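Colleague: How does the following fold in three dimensions:
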Amino acid sequence: MAQINETAVEQNLNIGIADQDREGVVSILTSLLSDEYVLYTKTRNYHWNVVSPHFNDYHKFFEGQYGEIEVIIDDIAERIRQLGGKAIATLDELKSHARLPEHPGQYPTDREMFANLVSDQESIIRNLREDLEKSDKSFHDMGTSDFLTGLMEQHEKMLWMLRATAPTS
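Modeller: Got it, this is the predicted structure:
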């Protein structure tokens, strides 16, 4: 769990969730925010660097995906703020909380790009399943659990689209 100090989570916010439980939820959301930034950056990188006979289609497809992730990032940061937390936003902070791998200096083929994004989406979905359960059962925050359920559904749809669009040969 990420270290959250008193300045990172406002104390005595009276919304029916104990301060320590809000700290736990903010920690979950901080890791998710970091993972979403990695996925966003990777998808944007692929948008810029894809080379394929289907370049135009893939270029536009990746743009649509990173656009959806950008909205998700903003929603997560705002959820953190709603809970009295501070949303991290520097690359160093994001990197230190991310669970998804990066691949610096690599320029994969179009097939590898899709495979990497499929793997990352699956990881995010698995983490969301665990995190939403923990938000509800361990930290007594049904609102965040519901929020994470919605994000999981969005990522499941994005995964479906990735699999349906991925090159087969």
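
Colleague: all contacts plus neighbour counts: C-alpha atoms, from now on.
Modeller: Will do.

Colleague: Can you name the helix or strand that W48 falls in?
Modeller: Taking DSSP states H and E as the definition, W48 sits inside helix 19-49.

Colleague: Can you give me the buried ones in the next helix-or-strand element following that helix?
Modeller: Downstream of helix 19-49, the first helix or strand assigned by DSSP H and E is helix 55-82. Residues of helix 55-82 classed as buried by neighbour count (16 or more other CA atoms under 10 Å): 58-59, 61-66, 69-70, 72-73, 76-77, 79-81.

Colleague: who are the neighbours of the helix holding W48, in terms of helices and strands?
Modeller: Here helix 19-49 touches helix 55-82, helix 91-97, helix 110-137, going by 3 or more CA pairs under 8 Å, 6 or more residues apart in numbering; DSSP states H and E.

Colleague: Could you report the distance from the residue lying farthest from the centre of the chain to M158?
Modeller: Note on the chain: the largest C-alpha distance from the chain mean falls to P53, namely 29.8 Å (CA atoms, centre = their mean). Taking CA to CA, to the nearest Å as the measure, P53 falls 23 Å from M158.

Colleague: Sequence B follows; please return its structure for comparison with A:
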Amino acid sequence: MAQHGDHATAAPGLMQSDLNSSGVTELEGELLGLLADTFTLYLKTKNFHWHMRGRHFRDYHLLLDEHADQVFAMTDDIAERSRKLGAATLRSIGDISRHRRLRDSDADDITPMKMLSELLSDNRQLTRFMRATHEVCERHNDVATASLIEVWIDQAERRAWFLVEIVSGMVSEGSI
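Modeller: I've put the predicted structure just below:
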């Protein structure tokens, strides 16, 4: 097995994909970051789902549960896509923390407005990361990964749209 950072991948002659080894290596790094960010967003969304409160508790609680389920569903697809390419994927919570770019939240007391605003920002940032990964896919002619990413971008933009509408409404109502 050849080593890429802390992750082992198949030797060049045993590649599972017809992409060249430098493409697989670059995609492996992109997918590790994307997977770590996805886990980070999932946990943050569940955290805020569990700690939501206020006048619109039920609506926000249910929305964040839906968002968390959608984000979590991406994790297996990302990891399995990496393995299909012959690359490695995340192995632990420590691995997630080494590769993530999104920030987590462990604040004790956070308002619903702050929670939803953070999730809006994180979904937008995740979309930017996915677009960057999509560009790497295009460079290496990895149409399968690019296709998955296009669906995930659409999902993230939908989550952001819902959050924008809620946060905008909170601001106009003076609920901040």
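
Colleague: Aligned counterpart of the residue farthest from the centre of structure 1 in structure 2, please.
Modeller: Matched across to structure 2, P53 of structure 1 falls on R55, judged by TM-score structural alignment.

Colleague: can you pull the contacts of L102 of structure 2?
Modeller: By CA atoms under 8 Å, 6 or more residues apart in numbering, the residues touching L102 of structure 2 are D37, T40, L41, D122, Q125, L126.

Colleague: pretty sure the fourth one contacts T40?
Modeller: Translated: D122 of structure 2. No. The pair D122 of structure 2 and T40 fails to qualify as a contact (CA atoms under 8 Å) at a distance of 9.5 Å.

Colleague: Point me to the residue sitting closest to the centre of structure 1.
Modeller: E36 (2.6 Å).

Colleague: so what corresponds to that residue in structure 2?
Modeller: Alignment of E36 of structure 1 against structure 2 is given by TM-score structural alignment, with T38 as its counterpart.

Colleague: Let me see the contact set for its match.
Modeller: With contacts defined as CA under 8 Å, 6+ apart, T38 of structure 2 is in contact with V71, F72, M74, T75, L126.

Colleague: now F48 of structure 2
Modeller: Contacts were defined as CA under 8 Å, 6+ apart; by that measure F48 of structure 2 touches L64, M115.

Colleague: same thing with L163 of structure 2?
Modeller: For L163 of structure 2, the contacting residues are L116, S117, L119, L120, taking CA under 8 Å, 6+ apart as the criterion.

Colleague: is it fair to say it lies in a helix?
Modeller: Yes. The secondary structure assignment for L163 of structure 2 places it in a helix, going by DSSP: H, G, I helix; E, B strand; the rest coil.
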